[in-house]
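Chemist: Fold the following for me, if possible:
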Amino acid sequence: MFHDITHILTALIKGAFPLDQVHFVTPAENNRTSPCLSVILETRCEAFFSASGNVPLHSSNSLRISFGKQQLTLQLYRGNALIQQQQIARRGPRTGAFLLQTLNELQMQPTEQDTARLVILSLLSHCRDLLGSDIHTDSRSRALFEAVRRFIDENHASALTRDSVAGAFYISPNYLSHLFQKTGNVGFNEYLTQTRLEHARQLLKGYDLKIKDIAARCGFTDSNYFCRLFRKHTERSPSEYRRQYHSQLIAKK
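Modeler: Model (predicted):
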């Protein structure tokens, strides 16, 4: 699999090669070239990004992607030896350019590792899409949308708002709403609520926690509001949902 760039991209995106640390290489004053991303392919992968392309080669196996204005260059190295190279035109949606801009902004906040990893994975997904033969216009913002979805899923217990999520990806709140409506066919607040309620259902099934604790773990500051919302979406209170689930488990034994 190491000889195939597409397979490596897929493995990185799916987590078969877990992405650990994201490093930002300081741009060299005398070396202003295209942005470059290098991923070190080890048990725990590390990514190195530079807006100016001055990412040094590493002795380990690595995937190196240069983002030119007209085309991408993907290179697979075993140590310092180049074993595969592919070039592809930067056609279709401008999602890649937007994700690169987000990484440029994140260079000023290198401790924001969770967001950086999500953006890197979305950028790798975008590269894989470009390598494929089918690029559909209706997937124009898919990579960014998936990055935001993963961010919400991983941070659902936090005090997320439309403004805070938009700020994490350096986009406007209005564009975030547009992204969800156009790409996900769902409103931002509706998606956030669905995600939190799904996590609440899993906690009700698997843990004997108090309802107010479950509400807090799923991002709801008001347990009464959580109960009303839960009933609205399931036609049962959280306690009724838990009892019914465990009754069904007992009946199956």
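
Chemist: going forward, measure contacts between C-alpha atoms and count neighbours the same way
Modeler: Fine.

Chemist: give me the element I8 is part of.
Modeler: With elements taken from DSSP states H and E, the one containing I8 is helix 5-14.

Chemist: in the next helix or strand after that helix, what counts as buried?
Modeler: Counting by DSSP H and E, the next helix or strand C-terminal to helix 5-14 is strand 19-24. Neighbour-count burial for strand 19-24 flags L19, Q21, V22, H23, F24 (criterion: 16 or more other C-alpha atoms under 10 Å).

Chemist: Also this sequence, please, to line up against the first:
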Amino acid sequence: MKNTSLPADQQFFADLFSGLVLNPQRLGRVWFATQPSRLPEGSLCTALPRLDVVLRGEYGNQLEKTQHRLAEGEMLFIPARAANLPISDKPVMLLSMVFAPGWLGLSFYDNRTASLLRPVRHIELSYLQRGEGEAMLTALTHLSRSAHQQDVIQPLTLSLLHLCRSVVNTRPDAQRPRSEFLFQSMCNWVQDNYAQPLTRDSVACFFNITPNHLSKLFTQHGSMSFVEYVRWVRMAKARMILQKYHLSIAEVAERCGYQDSDYFCRLFRRQFGLTPGEYSARFQRG
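Modeler: As a prediction, this is how the structure comes out:
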């Protein structure tokens, strides 16, 4: 039964996903795009993983000889930073998914009525990519090195389609605004990756937004700037490490994303009024 409370475009994609997950026998092999050493003109390459499903007709990826003719039901998974160059010289209907940390992008192509690279329908839905969705995408990326394991890959891809269907069938009024999802997903990502080198530009690139947009999101939804938030997360982690483990200050600094231990000590004292050594001494047993 259709969810009549969905907007027309969202209902369109909900119907497409229902047709796929309720008829899994129509789904075929999953192919994998790679990272070519040179990107020919027209190649599609982003920092986000994608999945293309051939609904009707033939489709292809010009960058791989074995992928020049993908038939109805076959799929092409493009890991983050991999690339594909579409071949659409024959009639084809295609469903394409882009998996961003804070949203799910869906596009429907039909080259009988428009250029394949210009979607006939397109929507973006707020979706916090954590938990099972993140695990599925990570697993598919790793399995790209073992593409012959279709008995594992195909059920995993079907599960990913089920998850997409669930997202698409969520009413807009049950979703948080995309800007709030983006802000929260960036905060969560920083908490998981605080030990890495983090800059406004690098995180904005990862989330496929501009640095200015990132700063605006922290102004709208947060109580501190992006730089302040990263420092706050790292200092909180440093305090926890100093309480629980007997490590050198240099090791603690490195684990919290700081290569310069002196700089780390200055930041820690500024925030807590104690040096890391003084703070750690409070938890040492005599």
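
Chemist: circling back to that earlier point, okay, and the helix holding I8 of structure 1 goes to which residues in structure 2?
Modeler: Residues of structure 2 offer no counterpart to helix 5-14 of structure 1, counting by TM-score structural alignment.

Chemist: That helix to strand 19-24, inter-axis angle?
Modeler: 100 degrees (axes from the mean of the first three to the mean of the last three C-alpha atoms, to 10 degrees).

Chemist: What is helix 5-14 of structure 1 packed up against?
Modeler: strand 71-78, helix 113-131 (3 or more C-alpha pairs under 8 Å, 6 or more residues apart in numbering; DSSP states H and E).

Chemist: can you tell me which of these comes nearest to F48 of structure 1?
Modeler: Closest to F48 of structure 1 of the helices and strands packed on helix 5-14 of structure 1, according to C-alpha to C-alpha: helix 113-131, at 9.9 Å.

Chemist: after that closest one, next one along is what?
Modeler: helix 142-154.

Chemist: list the buried ones in that next one?
Modeler: R142, A143, L144, F145, E146, A147, V148, R149, F151, I152.

Chemist: what does it contact?
Modeler: By C-alpha atoms under 8 Å, 6 or more residues apart in numbering, the list of residues contacting helix 142-154 of structure 1 from outside reads 95, 99, 115, 118-119, 121-123, 125-126, 160, 165, 169, 179-180, 183-184, 192, 195.

Chemist: repeat for stretch 235-251 of structure 2
Modeler: Contacts for stretch 235-251 of structure 2 (C-alpha under 8 Å, 6+ apart): 252-253, 256, 259-261, 268, 271, 276-277, 279-280, 283.

Chemist: give me that answer again for 10 Å
Modeler: 191, 194-195, 229-232, 234, 252-262, 264-265, 267-269, 271-272, 275-284 (C-alpha atoms under 10 Å, 6 or more residues apart in numbering).

Chemist: could you redo the helices and strands packed on helix 5-14 of structure 1 as CSV and give each row distance to L249 of structure 1?
Modeler: Compiled in CSV, the helices and strands packed on helix 5-14 of structure 1 are given as follows (distance: least, C-alpha to C-alpha, whole Å):
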stretch, distance to L249 of structure 1
strand 71-78, 51
helix 113-131, 37
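
Chemist: Check those for me and report the most buried one.
Modeler: helix 113-131 (a mean of 21; mean count of other C-alpha atoms under 10 Å).

Chemist: the inter-axis angle of that helix versus strand 19-24?
Modeler: If you take the same axes, to 10 degrees, helix 113-131 of structure 1 sits at 90 degrees to strand 19-24.

Chemist: so how far is helix 113-131 of structure 1 from its chain's centroid?
Modeler: Put simply, helix 113-131 of structure 1 sits 7 Å off its chain's centre (C-alpha atoms, centre = their mean, to the nearest Å).

Chemist: Then stretch 222-241 of structure 2?
Modeler: 23 Å.
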